[in-house]
Structures are given as structure tokens and as C-alpha cells.
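Q: Pasting a predicted model and its sequence here:
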Amino acid sequence: MEQDSLVEYGARRVIITITAILCALLEIVDSTIVNVALNEMKGNLGATLSEVGWVITAYAIGNVIIVPMTSWLSQQFGRRNYFAASIIIFTIFSFLCGNATNIWELVFFRLCQGIGGGALLVTSQTIITESYPLAKRSMAQAIYGLGVIIGPTLGPPLGGYIVDNFSWPYIFYINIPIGIAATLMTLQFVRSPKFAEKRKARDVDWYGIMLLAAFVGSLQYILEKGHEDDWFDSPVIVYLSIVAVIGFILFLWRELSYKYPVVELRVLKNGNLRLGTIMSFILGFGLYGSTFIVPLYTQSVLGWTALESGALMIPAALTTAVMMPIIGRLLTRGVRQQLLVALGLLLFFAYSFWGYKIITPDTGKSDFFWMLIVRGAGLGLLFIPITSLALSTLKGQEIGQGAAFTGMMRQLGGSFGIAAITTFISNQTSIHRVALTSHLDANSFDVQQRLNGLIASFQAKGFSVDQAHGAAYKILDLSVMKQATVLSYMDVFLYLGFLFLVCIPFVLLVREKKSKEPIDLGSIH
């Protein structure tokens, strides 16, 4: 059978699995590791804050454009060759990123690095899935999930350590030895499936490729930069929104009518894959949204260093790592995927509600510990059952196409999550600030006492009466702002929690479609 021709056993399967996880880790760590080095880059390369933000945006755009095309590219060049070429591109551009002499050079190299990296994530998932027999597919997803879940958590502390002890180019240089090792292992051990005949140049869906790049690239830009540019007040955002909508409609029409489409949309007729794709979007929203919000809160409100806030996430990642094989085993024994997903969503609700209850302007490290452990357990329960459900009834070439859809939706879900959270925090902070200021009565005894105390302390430090008054009002304004920010974070946790809670009944109502070929499970040992 075609889908079993790539099943591996023994040491060979172990080596292929390690290679694929290394590549998935490389890609994901690289999407979060730069976050903590942006300040250093800004100073070193003489860039503004919005310019240096492009270092993250360019990588995400490169990623999200290439991901839907990975299955087609594997078919064109052979999976092993395409995978090895992607690792080589990623490694070369990692070296060039470290050697960039100005910000726009670095942004261009990051875009190219993202194009190489996008393939690593999806193709490594396909390789792992196809290396295991059908009966062990859930375990394969558990192993792959380790890389995907631990990656975003490893990035910030690793980046913080490198920046503190070396210099920012080293966050790119550490990819080089891993990339070389992964390339050699891929060429030696990974096998390519026998695809149908590859397309001639005249049959290649060039318009599909251009429409995909226009639609997905514009959408990713809008999500990354929308908040910074005041959304639809910016002509660039308006223009790109039009490009994204028209590009999407034309792309759908092109792919459904062209004989050799670059993205095989017809595979979405599979009910399990459709559900898995929607759930992957929600998972991305929760995974990247919550990975983004806790470090942001601890650094901007509590004043922690990048290393401290990154280290805070490690116990949660270890919890997920411990959960992965257990959940893989439960699925292999026949526990329904929907039940595990519902339990994962319930844990995410508990985590969010916990966050809502504990955050204050001076929450301690110990207060976060159990809350983040619950998040780690919830992630484990969501990731494997969702990917396993999505790919469970696909065969052969469809597995790569399905993995590309779930990968792209997880990435876009993360971008939507971060864009929505950033905008929401900004808007809610303004609302809370107005509400708090309206309660600050200048004639109130408490307010007068606080102001007089501050003025006296500034005068004691040698400030003049006018300067002391100005400084005291500034401190009062800052404490109002801090309180408003804390309240807006509380709102984020609360609404995120309800979003997960609302999804539970929908997941439980879904009827899982079993594979129409149950013989496969029995015939594989």
C-alpha cells in the first residue's frame, strides 16, 4: 500500500524522527528567539523600533507564504531533496543574518530564512507521520508535538542567555552546526515517496503561486503591523486589505478550476481535516497568544528581564513534554480525540481564569507556577489530538497537503491572536485609564495625602516647589497608567478563557469520521 511504503523500523526510524524534530525545533525556536534581542539589534544597526519589528514580520511572511506550497514543492523536486534544500537555505541565511550590516539587509535575510524555515515545520510533520504505521500515528504526532510546543518556550530564555553572554549574531550562528548535521542526516536516511509525474514548466500554476503570495503575505503584514499603524487609519493597511480579499477570492477560483493547482484545496472535502484545520487555528490563537501575553506582562508591567520571563515558561513546557507520550498512548488505545480536545480547552479556560484572578501590579514568580503548569497540560491535550484527528483518515500524498493546511492555520491563528490581544490591550488600557482618572477627585483626602507625600519627598531630594509638584503629578499619572494596564491584562485573560469555554460544546458535538479502510490498522505490525 502506498501510504505504508515509507514506514520505517528500528534505528532508522529513530534517526529520521530525531532529524525531523531537530528541523521543527530549528524553525520554531528561530521565530521567538529574536524577540529578546530586538533592543540589541536596534542599537547595533541604528534602527528605529518599528524598523526592527520587521525582523519578526519578514520571517513570519516568508513562513506563511511557503507553508501551503510545501506539498507541491515536495512533489516537484522529491521530498528528500526539497527538505534538504530547505535546511540548506535556512542555514545559509542564518549565517547571513548574523553578518548583516544594516537593518534592511537583516530583514531581507530573515524573509529568505523564513522561506527555508516554513518547509521544515510541515515537511518534518509529514516525514514523521509517514515513518510510523497507522496504528502508531498518534504517537508520531506526540513526538512531533514535543518540538512544536517546546520551541516557542525555549526561544526567549535561550535568546536572553546568548544576548547577555555573547552578542545578538550568535542567536543565528547556533543554527549553523545543527543545520549541517540535519542536512547530512536527511540526505542519508530520509526517503522520498513515489509521486505522480512532476509538472512541466508550462503546467506549473504560476498564477496560483502569485495569488497565494499576494493574499497570505498581505494578510500576515496586516496582522503584524495593523496595531502599530492604527489599522484602517493607515492607507497601506487599507490597500493591503483589498489585495488580501481580492487575492483570496481569485486564489480560491484559480485553485478549484486549474488542472494542476499549487495548493490542492479538494483535500478539504475530508471532514476530519476540515475540523482539524479550524481547531488548529484556535490552537494557534491560544498557543501563541498565551506565549506572547505572559512574557509581555512580566516584562512591561513587572519589570522582569527577558531571561527571567523566559525561564518562567520552562516548567510549563516540561509539563507538556511529559504529557505528550501519555496522550499519544491514550489515543493509540482508542480514547476519542474530541474528549481530549474538550478537556484541553477546559484546562485552558482554568489557566485563563486563574490568570485573571492572580495578576496585580506586583504578582510574584511563585504565583505563576501552577497556573502555567495547567497551561502546559492543556497544550498537550490540544496539540496531538487535533493534528492526529486532522490527518487520521488521509492517505499518501494527502498527508502532506493536510499537514500544510493545519500548519498554515496554526501560524495564522497565532498571528490573529497576537494582533487581537495587542489591539485589545491598547484599547482597554485607554478605557480603564479614563474610568480611573474620573475617580481621582482632587479634593479627596486620600489623593491630597498621596500628592503631599510625593511633593515632600521630591523637595527633600532638592527639587524646587514647581518641579516637585510636576514630578508628583507624573508619578500619580504613571501609577494610574500601570493600574489601567493591569486591568486590561485581566480582561484579556478573562475573554480568552471564555473563548475556550465556548468551543467545548462544538468539539463534543462533532462526529469523528473513521477511516473507511479499517483493514489497514490490523494489517500493520
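A: Good, I have the coordinates.
Q: drop to CA atoms for contacts and neighbour counts, all remaining ones
A: Fine.
Q: can you pull the contacts of Pro177?
A: Under the criterion of CA atoms under 8 Å, 6 or more residues apart in numbering, Pro177 has no neighbours.
Q: which is the next helix or strand following the helix or strand hosting it?
A: According to DSSP states H and E, Pro177 maps onto helix 175-189. As assigned by DSSP H and E, the chain's next helix or strand after helix 175-189 is helix 206-225.
Q: Which parts of the stretch 251-400 of the chain are helices?
A: According to DSSP state H, counting those that start in this stretch, the stretch 251-400 of the chain carries its helices in the segments 271-300, 306-312, 314-332, 337-358, 365-391, 397-438.
Q: Looking at those helices, which is nearest to Gly497?
A: helix 337-358 (4.2 Å; CA to CA).
Q: For Leu187, see how far away the residue lying closest to Ala182 once chain neighbours are set aside is.
A: Excluding its sequence neighbours, the residue lying closest to Ala182 (CA to CA, 6 or more residues apart in numbering) is Thr19, at 5.7 Å. To Leu187, Thr19 is 11 Å away according to CA to CA, to the nearest Å.
Q: higher neighbour count, those two?
A: Thr19 (25 against 14; other CA atoms under 10 Å).
Q: surely that one meets Met185?
A: Yes. With contact defined as CA atoms under 8 Å, Thr19 counts as touching Met185 (6.6 Å).
Q: For burial, what's the neighbour tally of Ala140?
A: 25.
Q: need the contact list for it.
A: Ala140 is in contact with 128-129, 132, 328, counting by CA under 8 Å, 6+ apart.
Q: Write the ChimeraX selection for whichever of these are buried.
A: Selection of the buried residues among these in ChimeraX, burial being defined by 16 or more other CA atoms under 10 Å:
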select :128,129,132,328
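Q: Looking at the contacts of Ala140, which are in helices?
A: Mapping the contacts of Ala140 onto helices (DSSP state H) picks out 128-129, 328.
Q: Show the contacting residues for the residue nearest to Ala182.
A: So Thr19 contacts 182, 185-186 (CA under 8 Å, 6+ apart).
Q: Included below, for side-by-side comparison, is a second structure:
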Amino acid sequence: MQDDSLVEYGFRRTIITITAIMCALLEIVDSTIVNVALNEMKGNLGATLSEVGWVITAYAIGNVIIVPMTSWLSQQFGRRNYFAASIIIFTIFSFLCGNATNIWELVFFRLMQGIGGGALLVTSQTIITESYPVEKRSMAQAIYGLGVIIGPTLGPPLGGYIVDNYSWPYIFYINIPLGIIATLLTIQFVKSPRYSEKRSISDVDWAGIGLLAAFVGSLQYILERGHEDDWFESKAIVFLTITAVVGFILFIWRELTFKYPIVELRVLKNGNLRIGTIMSFVLGFGLYGSTFIVPLYTQSILGWTALQSGALMIPAALTTAFMMPIIGQLLTRGVKQQILVALGLLIFFVYSFWGYKIITPDTGKDAFFWMLIVRGMGLGLLFIPITSLSLSTLKGPEIGQGAAFTGMMRQLGGSFGIAAITTFIANKSELYRSTLVAHLDVNDLDVQQRVAGLKASFIAKGMAPDKALQSAYQILDYGVTKQATVLSYMDVFLYLGLMFLICIPFVLFVRERKGKGEKIDLSSAH
């Protein structure tokens, strides 16, 4: 088999695994570490809130454009060279991000950093998968999964600590020493596969690259900025939606007809990879969606600091870390992937329903602990089985192509999730607010007593009676808005949970049927 030459043993395999995980972590931590520093950047660079949002958007666009091309670029330049070059690009632009003097400079550097970073995620997954013999691949995915699941959780507390104790450029500077070490280890230890074929410049799918960038870049922009720009009220969003749809259709046509496509769509003929790709999207939706909503709720409703809300997620990440090797063992011993995925989906539903039940305008910190531990268990059960299911029957260059698809779909799932959640919360809050206001009758005795009580307390603090009355109504209004927002958060938890629940029969049914026709299965490959 072609990829036997890439299987490593002993010390070399350990070093390669550490290097690949370090690179995956660098990339993922960087996508969430910025969230808690946006306020600092805004003040420091004199930017508006929507301008500073571009710091996140630009990175995501760079990521999503490069991910589908990684397999092709690895073949073009040799995997080791491409991986090392990506780390160098990522590290240099991390330094430049920290030195940016205005917001648009920072946005451009973040785009370039995202282009370097996107490759790290997928290529590190391919490197780990190919460094282990087939029967140990589940274990390899478990090790890789540690980085991917813990990364988004580490970002906010680490970012909060750095911003509180130093200044925002240091969230980028911490990448520099790690980037240098990773580059040196890559050059020394990572091997390039023998099946790499180089293409002459005339064979390069330039049209495919352009269409991919237009389609994915536009889609990512729509998802990230749509809510703020009021969706289709904005001419830019309408224009980019047309670009994304046309770009997508032309891109599919081009890749299926061109001799050397930039993205090998034919690999999706593999049934396991198709299901894995859809499940990766759902996983991204849940993983990034819940990583986004819990800190948002604790900071905006409960008034916690960035560090407090980031630290809340750590026990869940540790639970996932603890579960990864156990699940890797179960898969290696032959437990069916679809059973573990179904169990993970069910546990994630329990977590979401739990969230739906405990959320109030003043939920205590302790109420979250076990709920988030359950989330950690669910993610552990989902990540490795989905990834190993996707790549289980692929060989040689297909592994890299498959990893690129699942990686891209996980990222897009996260973007869709966050866009859907922000829009949903804004719309539902308005709806709930108007319903609650309709039930507040000025002639109602309870309402009158509440207003009178608030007015009296303001007068006691030395306020003029008319001012006190105005403040009493403001407090009442604030209470209604807060309650409406909490109700919309409850809905988000409930619907996220239902989405995972609906997927269970789909996974059990489809996997069984497709699996019969496949040549090898990870669970029977020893």
C-alpha cells in the first residue's frame, strides 16, 4: 500500500504527533482567543464595533478559502515544504498582527494569518493519520481530536488572562516561539508522501482557485456579517449571495470537467466520507455554536468577566480530553462508529435540554458545572468516530482530500451556527419583548405596586419624584428586555438539542446501509 512508507514508530512518531497537534492548537486557539480582546482593540485602534468584527471575519475567510486546496498544494510543493511554509506564514503574520497600527492593517494581516493557519489544521490531521498503521488510526484521531476540541475552549480564558495582565498584541506574540519550534520540527521529522505528483503551471486549475475563493469567501462574509448588515436589506449581501450561488455552480462544473481539479470532488463517491462530511457540519454547528452561546450568555446576562466565562468551559474540555483515548480504544477494539456517534448525539441533546431548563436571568455558577461536563462527554463521543468514519475507507492521496472536506465542513458548520444563533436571538428577543410588554398593563395592581416601590426607593436616594418615576419605568423596561433575551437563549438550547436528536436515526440507518459495500472498515481492520 502506498502510505506504508509514511508510518512511523517510536520516538519519531511521538515527535511528529506533538508537532502536528501543536500546529492544530495554534490555529484553533487563534480563532477564538481574539473574541475576548475585541473591546481592547476597539479602544486602542479607534475602531467601531462592526469594524473590529472584521478581525474575526477576515481570519475565518482566509481559513475557509485555503482548506479545500490543502491537499492539492501538498502534492504540488511536497507536504513537508507546504506544512513548514504554512507555519512560517502563520508566525510572520502573527507578529505583524501584534504590530498593526490601524484596524484595516490588522484585518489584512488576520486574513493572511488565516490563509497560513487553514493549512495547519487539515495537514496536521493527514500527517497524524498517515503516521499510524491502519489498526491504530482511531487512536491517532483521538490524539488529534484533543487539540481540536480543547483549542476553542482554551482561547477565551487564555485571551482573557493575557488582556487582563498584559495588552492585546501579546495574544498574537505567543504564537511566535511555538511557530519557530514547530517549523524546525517539521523540517527535521515530517516526510512527504511518494505519491506527490507535480503539475506544470499550465495544468494548474487557476479558474477553480478563483471560483472557490469567490464562492467560499462570499459565503463566509454573508454568514459572518449578515446579521449586522440586516441580511438582504444590504446591497453588498445581495450581491455576494448571487456571487456565492453562481460561483458554487460554476465551481462544481469546473472541478468535475477539468483534468487536474484543485479540489477532487470525486472522492465524495465514498459513502463513509459523504456521511462524515454532513456530520462534520452538524458537529461544527454544535461545537462552535455552544462555545459561542455560553460565554455570550454569562457575560451579557449574568455580567461575568471574559476570564470567568472562559474558565467555566475548562472542566468540559478536560472531560473531552479524558474521554478521547478511551473512545480511541473502543474503536480499535471494534465498537461500531455509528453507535458511538448516535450516543454522542443523544448526550449532546441531554446537554442542550439541560441548558434549556437551567437558564434564568440569574443562574448561579454551580448550575453550569455538570451540564458542561455532559457537553464534554458528548463532544468526545462525536469527534473521533465522525472523523475516523469519514477517513476509514480512504487510501493514499484520498486521505488528505477527505480531511480537507471534513475540515472545511466543520468550519462552515461553525460559521452557519454562529450566524444562525445571532440572528435567531435578535429576532426572538424582539418577539418575546413585544409579547411581554403586551402583558404589562399600567392599570394592573401588581405593576402599579412594583413601579411605586421602585419610585419610592429612588426618591429615598435623593431623586426628584418625576425623575424617580422615569427611572422606575426604565428599570421595568430593562427587566423585560433581559427576560426576553433569556427566553430566546432558552430556545437556542432547545433547538440545538432537537437538531442533534433528529440526526440519530439518520446516522444509524445510513451508516449500516452504506457500510456493506465498503472494502475495509476501521473497526475490522486488524
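A: All right, it came through fine. This is a predicted model, so every value here is computed, not measured.
Q: thinking again about what came up before, nearest to Gln467 of structure 1, of the contacts of Ala140 of structure 1?
A: Gly328 (64.4 Å).
Q: residues in contact with that closest one?
A: 138-142, 384 are the contacts of Gly328 of structure 1 under CA under 8 Å, 6+ apart.
Q: ditto for Lys136 of structure 1
A: Thr332.
Q: Please, which helix or strand holds the residue lying closest to Gly217 of structure 1 once chain neighbours are set aside?
A: Sequence neighbours aside, Ile61 is the residue nearest to Gly217 of structure 1 in space, at 5.5 Å (criterion: CA to CA, 6+ apart). According to DSSP H and E, Ile61 of structure 1 maps onto helix 49-66.
Q: Also Pro152 of structure 1?
A: helix 137-165.
Q: Also Ala244 of structure 1?
A: helix 235-257.
Q: neighbours around Trp380 of structure 2, how many?
A: For residue 380 of structure 2 the amino acid is Gly, not Trp. Gly380 of structure 2, neighbours per other CA under 10 Å, totals 30.
Q: which ones are touching the nearest residue to it once chain neighbours are set aside?
A: Distance criterion CA to CA, 6+ apart; nearest residue to Gly380 of structure 2, sequence neighbours excluded, is Thr320 at 4.9 Å. Contact partners of Thr320 of structure 2, counting by CA under 8 Å, 6+ apart, are 146, 149-150, 376-377, 379-380.
Q: Does Leu454 of structure 2 touch Ala472 like I think?
A: Yes. When contacts are counted by CA under 8 Å, Leu454 of structure 2 is listed as touching Ala472 (5.2 Å).
Q: thinking again about what came up before, does the residue nearest to Ala182 of structure 1 count as helix, strand or coil?
A: Using DSSP: H, G, I helix; E, B strand; the rest coil, the structure places Thr19 of structure 1 in helix.
Q: next one: Ser167 of structure 1
A: State at Ser167 of structure 1, reduced to three classes by three-state DSSP: coil.
Q: and Asn44 of structure 2, how many neighbours?
A: The burial count for Asn44 of structure 2: 14, using other CA under 10 Å.
Q: Does anything pack onto the helix or strand hosting it? Which helices or strands?
A: For Asn44 of structure 2, the host element (DSSP H and E) is helix 38-45. Judged by 3 or more CA pairs under 8 Å, 6 or more residues apart in numbering; DSSP states H and E, the packing partners of helix 38-45 of structure 2 are helix 49-66.
Q: gap between the next helix or strand after the helix it packs on and the chain center?
A: Toward the C-terminus, helix 49-66 of structure 2 is succeeded by helix 70-77 as the next helix or strand (DSSP H and E). The chain centre lies 24 Å from the centre of helix 70-77 of structure 2; the measure is CA atoms, centre = their mean, to the nearest Å.
Q: Read off where helix 70-77 of structure 2 ends up in structure 1.
A: With TM-score structural alignment applied, helix 70-77 of structure 2 matches the range 70-77 in structure 1.
Q: Give me the mean distance between that stretch and structure 2.
A: Stretch 70-77 of structure 1, aligned to structure 2 and superposed, deviates on average by 0.3 Å (mean CA distance after the TM-score superposition for structure 1).
Q: Quick one: residues in contact with that stretch.
A: By CA under 8 Å, 6+ apart, stretch 70-77 of structure 1 touches 79-83, 119, 122-123, 195-196, 198-199, 262-263, 397, 400-401, 404.
Q: Apply 7 Å and report the result again.
A: Contact partners of stretch 70-77 of structure 1, identified using CA atoms under 7 Å, 6 or more residues apart in numbering, comprise 82, 119, 195, 198-199, 262-263, 400-401, 404.
Q: Now the buried members of those.
A: Buried members of those, scored by 16+ other CA under 10 Å, are 82, 119, 262-263, 400-401, 404.
Q: could I get those residues as TSV with distance to Ile278 of structure 1?
A: Formatted as TSV, these follow (distance: CA to CA, whole Å):
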residue	distance to Ile278 of structure 1
Tyr82	28
Ala119	21
Val262	21
Val263	18
Gly400	17
Gln401	15
Ala404	13
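Q: Can you tell me which of the residues you listed is nearest Ala442 of structure 1?
A: Using CA to CA, these come closest to Ala442 of structure 1 at Ala404, 59.4 Å.
Q: Which residues are in contact with that closest one?
A: 67-68, 70-71, 122.
Q: again, 8 Å this time
A: 67-71, 122.
Q: next one: Ser192 of structure 2
A: 6, 78-80.
Q: now swap in Tyr9 of structure 2 and tell me
A: Tyr132.
Q: again with Lys42 of structure 1
A: 48-49, 52.
Q: Met69 of structure 2 now?
A: Applying CA under 8 Å, 6+ apart, the residues contacting Met69 of structure 2 are 262-263, 404.
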